[in-house]
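Student: I'll drop the sequence and a predicted model, then ask my questions.
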Amino acid sequence: MSIDRVREYFKQYGMGDRILEFPVSSATVELAAQALGCEPCRIAKTLSFMVGEEPVLIVMAGDVKIDNAKYKAKFGKKAKMLTMDEVVPLIGHAVGGVCPFAVNEGVSTYLDESLKRFPTVFPACGSSNSAIELNMEELERFSSSKEWIDVTKVI
């Protein structure tokens, strides 16, 4: 199970006990915000794309979406999200629990600037009913992100 993989990942840093699991779904921004009792914008949603032959994750605030012009300027191509059937084999987590932790080899992760306005955010932890609260330094460190980018706009 994907959450077990993420739990093991965080355990090596002494942070396994910080993963939150809910008795309800947190598979969407709205559901996660309800489960956590926070504003939807503080949910760090992770979207998966294919850039050429490389799977890419972009972690962004819950109140933004991809800005196609910014995305194309950054990656040199139009945004192409992975299909539901591609996500598990390429990323290692199912839709609803996709996160930037304990992903498959060869997946590049980017953090969007939209997250920097918050002291902490809540990314998923590999299942559709989990999250972890991280500050920006922790998010950067534990996601093994390549860099901070600006490829979104407010919904």
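Tutor: All right, it came through fine. Remember, it's a predicted structure, so these values are computed and weren't measured experimentally.
Student: from here on, contacts and neighbour counts on C-alpha atoms
Tutor: OK.
Student: which SS class is the closest residue to Ala94 other than its chain neighbours?
Tutor: Nearest non-adjacent residue to Ala94, counting by C-alpha to C-alpha, 6 or more residues apart in numbering: Val88, 5.1 Å away. Here Val88 is recorded as helix under DSSP: H, G, I helix; E, B strand; the rest coil.
Student: before we go on, here's another structure to hold up against the first:
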Amino acid sequence: MAGKGTPATALLTKRKVPHAVHTYEHDPGESSYGSEAAAALGIAEERVFKTLVAEVDGKLTVGVVPVTGQLNLKALASAVGGKKAKMADADAATRATGYVLGGISPLGQRTRLPVVVDESVRRFDTVFCSGGRRGLEIELAPDDLVSLTGATVASIAG
């Protein structure tokens, strides 16, 4: 696992963005990926952000929220000027991002989707997000996450 790059890590390296890559042994029986990452890496869950793909008015959109919260679909729709949102089909999310569920990174996605990051990201000097596969987390500054994804920052966690 270690040493094998992903589109997310390649993007960070190409853009010369300061970051740290953290790996841990993913338990295949675990489905709460963010909580598993926080526990394995010994960090507060509030600093680990999960990447969720939703459909806003029929268009795939990414919400990035702390693993301690849930994505507020109404707030996500509002943040991108939409009316109605629902969680995207898992296959559609995988096809669009190029990543497997539990390993979807907001960085280096196959198709550049609109991204909204929850405003709580600004509470920390660094945050963690998926590096593009289960068991791989990237630590970076919140401003770099927002800049690299072209994200809107809004209150989208419920």
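Tutor: Thanks, I have the structure now. All figures in this text were calculated on a predicted structure; none of them were measured in a lab.
Student: work out the TM-score between the chains.
Tutor: Put the two chains on top of each other and the TM-score (TM-score structural alignment, normalised by the length of structure 1) is 0.83; 151 aligned residues with a C-alpha RMSD of 2.4 Å.
Student: I'd say the residue nearest to Ala94 of structure 1 and Gly96 touch.
Tutor: No. Counting by C-alpha atoms under 8 Å, Val88 of structure 1 sits too far from Gly96 to count as a contact (11.0 Å).
Student: of those two, which one has the most company?
Tutor: Gly96 (22 against 17; other C-alpha atoms under 10 Å).
Student: looking for the alignment partner of the more buried one in structure 2.
Tutor: The alignment partner of Gly96 of structure 1 in structure 2, by TM-score structural alignment, is Gly102.
Student: so its match: helix, strand or coil?
Tutor: At Gly102 of structure 2 the chain is in coil, as set by three-state DSSP.
Student: for Leu31 of structure 1, same thing?
Tutor: Going by three-state DSSP: Leu31 of structure 1 is helix.
Student: how close does the residue nearest in space to the middle of structure 1 sit to Ser145 of structure 1?
Tutor: The structure's structure 1 has its C-alpha centroid closest to Thr46; by C-alpha atoms, centre = their mean the separation is 2.6 Å. Distance, Thr46 of structure 1 to Ser145 of structure 1, using C-alpha to C-alpha, to the nearest Å: 12 Å.
Student: surely Lys65 of structure 1 touches Lys153?
Tutor: Yes. In this structure, Lys65 of structure 1 is within contact of Lys153 by C-alpha under 8 Å, at 5.6 Å.
Student: quick one: what's aligned to Ala75 of structure 2 in structure 1?
Tutor: By TM-score structural alignment, Ala75 of structure 2 lines up with Lys70.
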